[in-house]
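A.B. asks: What follows is a predicted protein model with its sequence.
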Amino acid sequence: MPIHRYDDALLKFQQEPATVLYLDTCILLDIIRSPIRDTIAAESVQFAKFLLERSNHKPKSLWLVISETVALEWEEHADEIVKEVEREILKLESKRSHMLTAAKAATEIDYLHGQAVNRINLAQTLKAISKSVLDTCIVIPPENEHSLAAMKRVKKYRAPAKRGKAEPKDCEIYEVFLSLCRDLQEKEMKLIFASSNTNDYGEKNSGGIEQELSAVKAKYANCWNWVNAILEERS
């Protein structure tokens, strides 16, 4: 993970203008969670791998960017999500075995069990893909101005904050992105904020962030599929 001070990262983007895709923790962890969450499209991993590949193209066409806070949160939560996925896979295999045993009892026919998902190390493979995306990102440590702006959001209950849920870390992550948007206006680059946390960033939370992002010519995507649609100008 290349770590850059805010001004250094900004200069890098200005010298090599390309789409800036700013990721939050949830959407990175969704890569690992994708097999067990109905709300996460199965194609999410495919799109994430495609964007990872695209970010390595020359000339530069895509910057993957995160706040340093996101990197720390990923390290904190990735392993527990891997364990959750492994538990759910074992439950699924147990149910399938139970169903085939019942089917054999009813029909007196042996049915093929098929590929046992728990034997292909899926959770660890998905974690490795998520880590590859993380490691490719430009990492920007929040500066004092971002922390200050985040606290103002908290006090005013502006998304992702809300009454009864301050979310100072999320506010700080988001303020780094807003700062980039303002400072990159003259370059007319595509700017995308990607978070699957629609409860905090979506319309249900005081209208969400769409209007604010529109003012700085940026877009919000709540899943990997949507990110891809924006990049292909289908959204």
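C.D. replies: Received it, and whenever you're ready, just let me know what you need.

A.B. asks: rest of the way, CA atoms for contacts and neighbours
C.D. replies: Fine.

A.B. asks: top helix in the chain by residue count?
C.D. replies: helix 68-107 (DSSP state H).

A.B. asks: How much space separates the most centrally placed residue in the chain from L21?
C.D. replies: Nearest to the mean C-alpha position of the chain, by CA atoms, centre = their mean, lies I27 at 1.8 Å. Note on I27: its distance to L21, by CA to CA, to the nearest Å, is 12 Å.

A.B. asks: Next, show the common contact partners of the two.
C.D. replies: A194 (CA atoms under 8 Å, 6 or more residues apart in numbering).

A.B. asks: Now do the helices in this structure.
C.D. replies: 6-15, 25-33, 44-55, 68-107, 122-136, 144-156, 168-183, 198-201, 210-215, 224-231.

A.B. asks: Against that first model, consider the following:
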Amino acid sequence: MQPFEVGGIVALNAPVLCLDTCSLLDMMRDPTRDTVREPERRAIYDLLTAAEGRAAVITLVADQVVTEFGEHVDEVEKEAAKALQKLRDELARIDAVAAAYGSGGPTDISHLDDHVTRARGIVDRWFAAATPAAQAGHIPANAWRRVSQARTPARKGKDSMKDCVVVETYLDVVGALRGAGLQSKVVFVSSNKKDYAGETGSTLKPDLAADFAPLSMEYAPNMGAAKHLLGL
């Protein structure tokens, strides 16, 4: 990861992208899911290329995001590998049926053999290019207050402490950057639309929007939207 220096980031005045855990894990999820689309994957790669240059975009990763990613990454990798094996098995069955009617030759999907490894490599590059957004000592108290008041992303009946720590960390860090003179765009990306966007699926719930507004922070439900909002 890159060192966090308020002055250095402000001097670059590049747009800032704040990453949520689910958006990083999504880069590695089962590619056979109906919701996976090629434009989104291209946006992930385009933003990564920009992030690695740093002059085009600064990516921030909260400490809590790093922790949560470590807790879930192995499971996500296993699910993706299992889904791809299921695809191979289904194609083998279909090929056998086709062969019974005189059609020869197995379907070649060998290009997917290392997909899980390549996807993990992409995420590793995201972490290498990112700047850590450190969790200050007062963040847990702020997060607990948000939970107790059921303010987004918290809601009654759900353990939202981790999500609230992420949000409070980014509000704190972006506040410091704005206070130091950062003028560029800042976007928080999270595919957890249920907790952040609610019924709209694309715009923040009003209470969190009110927290973002003074800092001129915007919300993106996916990397494609983030790329657009960042002007890249």
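C.D. replies: Cool, the structure landed. If you're wondering where the values come from, they're calculated on a predicted model, not measured in any experiment.

A.B. asks: on that earlier part again, let me have the helices of structure 1 in JSON lines, extended by distance to K162 of structure 1.
C.D. replies: Formatted as JSON lines, the helices of structure 1 follow (distance: least, CA to CA, whole Å):
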{"stretch": "helix 6-15", "distance to K162 of structure 1": "27"}
{"stretch": "helix 25-33", "distance to K162 of structure 1": "18"}
{"stretch": "helix 44-55", "distance to K162 of structure 1": "29"}
{"stretch": "helix 68-107", "distance to K162 of structure 1": "20"}
{"stretch": "helix 122-136", "distance to K162 of structure 1": "28"}
{"stretch": "helix 144-156", "distance to K162 of structure 1": "7"}
{"stretch": "helix 168-183", "distance to K162 of structure 1": "10"}
{"stretch": "helix 198-201", "distance to K162 of structure 1": "8"}
{"stretch": "helix 210-215", "distance to K162 of structure 1": "16"}
{"stretch": "helix 224-231", "distance to K162 of structure 1": "25"}
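
A.B. asks: closest one to S61 of structure 1 among those helices?
C.D. replies: helix 44-55 (6.6 Å; CA to CA).

A.B. asks: Can you name every helix or strand that the closest one contacts?
C.D. replies: The helices and strands touching helix 44-55 of structure 1, judged by 3 or more CA pairs under 8 Å, 6 or more residues apart in numbering; DSSP states H and E, are helix 25-33, strand 62-67, helix 122-136, helix 224-231.

A.B. asks: Centre of structure 2 to the edge, which residue is at the far end?
C.D. replies: G102 (46.6 Å).

A.B. asks: And that one? What does it align with in structure 1?
C.D. replies: If you follow G102 of structure 2 across to structure 1 using TM-score structural alignment, you land on E108.

A.B. asks: Highest mean neighbour count out of the helices of structure 1?
C.D. replies: helix 25-33 (a mean of 24; mean count of other CA atoms under 10 Å).

A.B. asks: Report the mean distance between that helix and its aligned residues in structure 2.
C.D. replies: Per the superposition on structure 2, helix 25-33 of structure 1 and its aligned residues are separated by 0.6 Å on average (mean CA distance after the TM-score superposition for structure 1).

A.B. asks: and that helix with helix 68-107, angle?
C.D. replies: 30 degrees (axes from the mean of the first three to the mean of the last three CA atoms, to 10 degrees).

A.B. asks: so helix 25-33 of structure 1 corresponds to what in structure 2?
C.D. replies: Using TM-score structural alignment, helix 25-33 of structure 1 pairs with 21-29 in structure 2.

A.B. asks: How far off centre is that stretch?
C.D. replies: Averaging C-alpha positions (CA atoms, centre = their mean, to the nearest Å) puts stretch 21-29 of structure 2 5 Å from its chain's average.

A.B. asks: picking up where we left off before, so which of the helices and strands packed on helix 44-55 of structure 1 gets nearest P160 of structure 1?
C.D. replies: helix 25-33 (13.3 Å).

A.B. asks: Who are the packing partners of the closest one?
C.D. replies: So helix 25-33 of structure 1, by 3+ CA pairs under 8 Å, 6+ apart, packs with helix 44-55, helix 68-107, helix 122-136.

A.B. asks: try it again with 7 Å
C.D. replies: Using 3 or more CA pairs under 7 Å, 6 or more residues apart in numbering; DSSP states H and E, the elements in contact with helix 25-33 of structure 1 are helix 68-107, helix 122-136.
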